[in-house]
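Engineer: pasting the sequence and the predicted model now:
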Amino acid sequence: MPDAFFSSGKSKPQKRKRDVSSTKPSSSKPANGRVKRSRRDEELSDSGESDAGNIDDIDLRADDIDPGESGDEDTMETPAEKRLRLAKIVLEERRQELAGDDIDAAEIDKELLASRLKQDTLQHSGKISLFLAGKLDTSSPVTRYTRRQRLPVTAAVASDDGSILYTGSKDGSITKWSLQGATYLATYSKIPSLALPMTGKRKGKGRRVAGADVEGHIDEVLALAMSFDGRYLASGGRDRRILVWDVKEDKFVKAFEGHKDAITALSFRKNSLQLYSASLDRTIKLFDLGVMGYVETLFGHQDGASSLDTLYGENAVSSGMRDRTLRYWKIADETQLVFRGGGRSRLREVLEGGMEEASEGEENEEAPAGSRKRKGKEKEKSKSFMEGSIDCVAMLDESAFVSGGDSGSICLWFITKKKPVFTQSLAHGMHQHISESEGTIATPRWITALGAVRYGDLFASGSWDGVVRLWKVDIKARSFSALGEIPALGFVNSLQLVVPPRDTALTHTWGNTSESVTTVNGDSEGTPKFPPGRTRDEVLLVAAVAQEPRLGRWSRIHGNGEKNSALLVALPRGDMVLGARTS
């Protein structure tokens, strides 16, 4: 039993056990605080589970850092090492782009389209936009002649894409050639006069006349022109008819009548089916091949119109031969501007207000005898001949054009000036012939043909001195200068300069093969400038050369390699600069 010393007199009350489920929460402060803290902890834990991460997981670094790198490398990398690493990454990406063999065709198409649109926009502005004269290589051009024809070739014209060539001859035929190999394709033959029907009821009073249904020329072919899309060929000649041919099918389409004399020039308006014709009947006629109909006739020349040219706008320039005028036709306004050539006239100077010659004469009378002699010698050196006929004209842009005549001078004109702003006298030198009564007589070689790059700073001129001369135009200085020469024996009866599009660069075999190139005298020498299969950009020169002039037989040269054929010249060029001048 327990010891009484350690026992207590009072018995301790025993605590009653509470039922937790049945009792209410205590209202004491410590218990209440513990419950609130537990609830907050539960809410924080719930929100942490719903979020993707907490503040410690957010990456505050820049985007240019590689996310695959570890944090230890970032902490150990210095700023200099970081810049070096990023530079290496950029260089490696650039190296892979340059070394890649895959060609983005879509990107190339976009660049070609943008270049074509820019070129068209600049050309529609009416100003010179193709500055390519400084990029031409005229030192060793690749040349080729077509097969000889029986009678003189009067005209030669190539398509804008440089694939097809047509030549017209005094025998009344038109020959089709392929420019890829300078090979023969087809011939539009002359119609014999005996095959034509007779007109007139009485015997012996009728004559044979070619009607609109005669599918061919019956006399000399003097002019050719091709539409911009290469669909139609127009031809004209001494039979006073304009024939329209389908180029792709080599078929006769229609014949236009109305001119009363020989047709000397034809020209299609750029990017249009409007056709202009010039004739010795002193008129210019306009036709529309879209509807195959006649439009109107332009009057003004006092002599036969020998040459004609037109560009994008509804404008045309024609030369009037012996009336010594150039006429700039504004079709939409139904007006014309008259530019008079033929050198200076004292009466014209007085009428137009220019008295330079009179003042120069008075100064010469007052000057000492020695100075007058020196001035007389200078005048003899710079002697120019009076121009009696303006025979050819070529447009550079909508406001500038060049002309040539029997004085041997080439003149640069602007529509804002009544006189030429620049004149190159005796452009093809002098021709000497011996007279029994007067001895040796020197006369200037007249300009027989002119051809220009549309909206370009390059044009060519021809005569019978054995070369075709290339000229570079400086619009700012309003002048032009000699650029180069191309051998061409015989009379140059027509000239054309073609700049094929970049996406259809010329790939003719006579300029690309390893065979020797045929020279002017018919011999073979040298090797071609371009290796086989190489594509390059060129300016194609097409010239009709013959032993006789185009409009007559008053002169004939032969015996030194002169041919009746077409001369093809491929002039390699560098990058064309659009809208900017090149040195």
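Structural biologist: Arrived safely, thanks for sending. Numbering: from 1, shown residues only.

Engineer: okay, CA-based contacts and neighbour counts for the rest of this
Structural biologist: Will do.

Engineer: what about residue 114, neighbour count?
Structural biologist: Neighbours of residue 114 under the rule other C-alpha atoms under 10 Å: 12.

Engineer: contact partners for the residue nearest in space to the middle of the chain?
Structural biologist: For the chain, the residue nearest the mean C-alpha position is residue 499 (5.0 Å; C-alpha atoms, centre = their mean). Residues in contact with residue 499, defined by C-alpha atoms under 8 Å, 6 or more residues apart in numbering, are 160, 161, 453, 538, 539, 540.

Engineer: from residue 325, how far off is it?
Structural biologist: From residue 499 over to residue 325 the distance is 30 Å, taken as C-alpha to C-alpha, to the nearest Å.

Engineer: try it against this one:
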Amino acid sequence: MPRNTIKKTVKKIKKPKTMNSKQNNKQKIDDDESIDSEYLDELENQKPQNISDKSDSEIDETEDNRRLRLAKQILQQTKQELQSKKNDDFFQDHHDIHMNDEDKRLNVALLEKFAEKHTIYQSQIQKFDRQFNRETYKGHLRAITCTQVDEFAKHMYSCSKDSSIIKWDLETKKKEFIQREVGKHGDGHYDEVLTISLNFDGKILASAGKDHSIKLWDTTSNKLIETLKHHKAPIYGVKFGYNSNNLCSISCDRTFIQWDAAQRAYIDTFFGHSTEANDIDCFNADDFLSCGYDRQMIQWKTKSGGQLLYSGHQQSIDCIRAITLDTFATGSVDSNINLWNVKKRKPLFELNKPHGDRWITSLGTIYNSDLLISGSYDDNLNIYKVTNKDIIKVRSLQSFGIINHINVFGDKILTVESQEHRLGRWITSTKSKNIIVLYL
């Protein structure tokens, strides 16, 4: 396979790969942390001085619950400031030199999204027990490989093997080409685009594929920001951590690489897979999941450089999705879906052949919920209820072709129906027209 011969100096951020046990014992902050802990500690220290004793519930609360409580406190304070500012005559003619009202409203919206994603387990399955209508989007010439929807469900992004990337308006269905099919000497990708990911505020889109490079795009201007090069083989997955610009990528070169998208910089390379890695997802800002042809799943802790390995499938694992902070699901070429807990090396539950003898080509979920959706190429989109010990099939929706990707937002399902598998031509279908389908 030809290697990219274009070399570019990239700013490198030095970071220790591992920590010894003494340092780990001294570390007071969990690896799952996604809010600036110094700010949270400062906020907690702002409590009234006459409150000297903590309640039993505060003493026993976990670090995750503490961050959630403080995030809600920040949100409430911001709302109160906006309300007092609205009622204050002085602020009707003067604006905060550090942050205007619009910026604060955006902060409130982002904090609400954070609180929604990190609340304790919520049931979502009842939203999908209804009649669905199919709305289709067509614009790519070849198989569509991946889609992304922004936090506010205003825009959708899609990529394809025709090397194009399209930005869609979900209200008007109008499309804008971020990248059309280009030649080898263009600024964009010159080969198949296999994966895309949006950062937390929807302003940066990362794309990658067979040309071994990651492109960062400004979603406002649709212009290229930067090209990141470090992989030596096709890149099968990129993923932003929740609420951060921490970007991670997996590749056929068997590496897991961490990047800082805000600084446009390479951070570190990790090793773990013995063959190519196929898919990637995240638990939070710093903890990621990957799966591969080696039948292994790896949890990557990018802060400490640690990793946990899991195994249980008999063949290559094509897709992986985090369900809650400690559970995830995998779909494999062995036709099974497995449910996992991060504390156990073996699966909690194995759902045998929900699509018959066909591969599980994609999984979708609403994070921190009981919803799981699977796709294959048997003309069915399966919806499941997930408990802490099993996966229960609830219903099926009609689909066509090969389901290469599934996104779930609100009470809507976004799928990709393609004529061939996203990573190759091992399986093909003539039932699809290479379209995006929105179930609403």
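Structural biologist: Cool, the structure landed. None of these values were measured; they are calculated from a predicted model.

Engineer: relative to residue 351 of the first structure, which of the contacts of residue 499 of the first structure is nearest.
Structural biologist: residue 453 (36.2 Å; C-alpha to C-alpha).

Engineer: the second structure: which residue goes with that closest one?
Structural biologist: Correspondence of residue 453 of the first structure to the second structure, assessed by TM-score structural alignment: residue 366.

Engineer: residue 192 of the first structure corresponds to which position in the second structure?
Structural biologist: Counting by TM-score structural alignment, residue 192 of the first structure lines up with residue 183 in the second structure.

Engineer: neighbours of its match, how many?
Structural biologist: Neighbours of residue 183 of the second structure under the rule other C-alpha under 10 Å: 12.

Engineer: helix, strand, or coil at it?
Structural biologist: Taking DSSP: H, G, I helix; E, B strand; the rest coil as the rule, one finds residue 183 of the second structure in the coil state.

Engineer: list the contacts of it.
Structural biologist: Counting by C-alpha under 8 Å, 6+ apart, residue 183 of the second structure has contacts residue 190.

Engineer: re the thing from before, so the match of residue 453 of the first structure sits against residue 411, correct?
Structural biologist: No: taking C-alpha atoms under 8 Å as the definition, residue 366 of the second structure is not a contact partner of residue 411, at 9.6 Å.

Engineer: neighbour count: those two, which is higher?
Structural biologist: residue 366 (23 against 16).

Engineer: which stretches of the second structure form helices?
Structural biologist: For the second structure, applying DSSP state H gives helices covering 21-26, 37-44, 56-60, 63-87, 101-117.

Engineer: export those helices to TSV and tack on distance to residue 213 of the second structure?
Structural biologist: Shown next, in TSV, are these (distance: least, C-alpha to C-alpha, whole Å):
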stretch	distance to residue 213 of the second structure
helix 21-26	34
helix 37-44	33
helix 56-60	46
helix 63-87	35
helix 101-117	30
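
Engineer: circling back: quick one: which of the contacts of residue 499 of the first structure is nearest residue 489 of the first structure?
Structural biologist: Among the contacts of residue 499 of the first structure, and counting by C-alpha to C-alpha, the member closest to residue 489 of the first structure is residue 540, at 18.3 Å.

Engineer: give the burial count for that closest one, as a bare number.
Structural biologist: Close neighbours of residue 540 of the first structure, defined as other C-alpha under 10 Å, add up to 22.

Engineer: next one: residue 23 of the second structure
Structural biologist: Residue 23 of the second structure has 11 neighbouring residues, counting by other C-alpha under 10 Å.

Engineer: and residue 216 of the first structure, by the same measure?
Structural biologist: 24.

Engineer: need the counterpart of it in the second structure.
Structural biologist: Going residue by residue (TM-score structural alignment), residue 216 of the first structure aligns to residue 188.

Engineer: what's near enough to touch that match?
Structural biologist: So residue 188 of the second structure contacts 179, 182, 215, 224 (C-alpha under 8 Å, 6+ apart).

Engineer: hmm, try it at 10 Å
Structural biologist: Neighbouring residues of residue 188 of the second structure by C-alpha atoms under 10 Å, 6 or more residues apart in numbering: 163-165, 178-182, 207, 211, 213-217, 223-224, 227.

Engineer: the counterpart of residue 429 of the second structure in the first structure and residue 207 of the first structure, how far apart?
Structural biologist: In the first structure, residue 429 of the second structure lines up with residue 557, judged by TM-score structural alignment. According to C-alpha to C-alpha, residue 557 of the first structure stands 35 Å off from residue 207 of the first structure.

Engineer: so which of the two has more stuff around it?
Structural biologist: For residue 557 of the first structure versus residue 207, neighbours defined as other C-alpha under 10 Å are more numerous around residue 557 (16 against 10).

Engineer: contacts only, for the closest residue to that one other than its chain neighbours.
Structural biologist: Of all residues beyond its chain neighbours, the one nearest residue 557 of the first structure is residue 547 (5.3 Å), with distances taken as C-alpha to C-alpha, 6 or more residues apart in numbering. By C-alpha under 10 Å, 6+ apart, the residues touching residue 547 of the first structure are 151-153, 464, 489-493, 553, 555-559, 561-565.

Engineer: out of these, which are buried?
Structural biologist: Buried subset of these (neighbour count, 16 or more other C-alpha atoms under 10 Å): 151-153, 464, 489-493, 557, 562-565.

Engineer: okay if I get those as CSV plus distance to residue 124 of the first structure?
Structural biologist: Shown next, in CSV, are these (distance: C-alpha to C-alpha, whole Å):
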residue, distance to residue 124 of the first structure
151, 40
152, 37
153, 34
464, 36
489, 37
490, 37
491, 35
492, 31
493, 30
557, 43
562, 41
563, 39
564, 38
565, 35
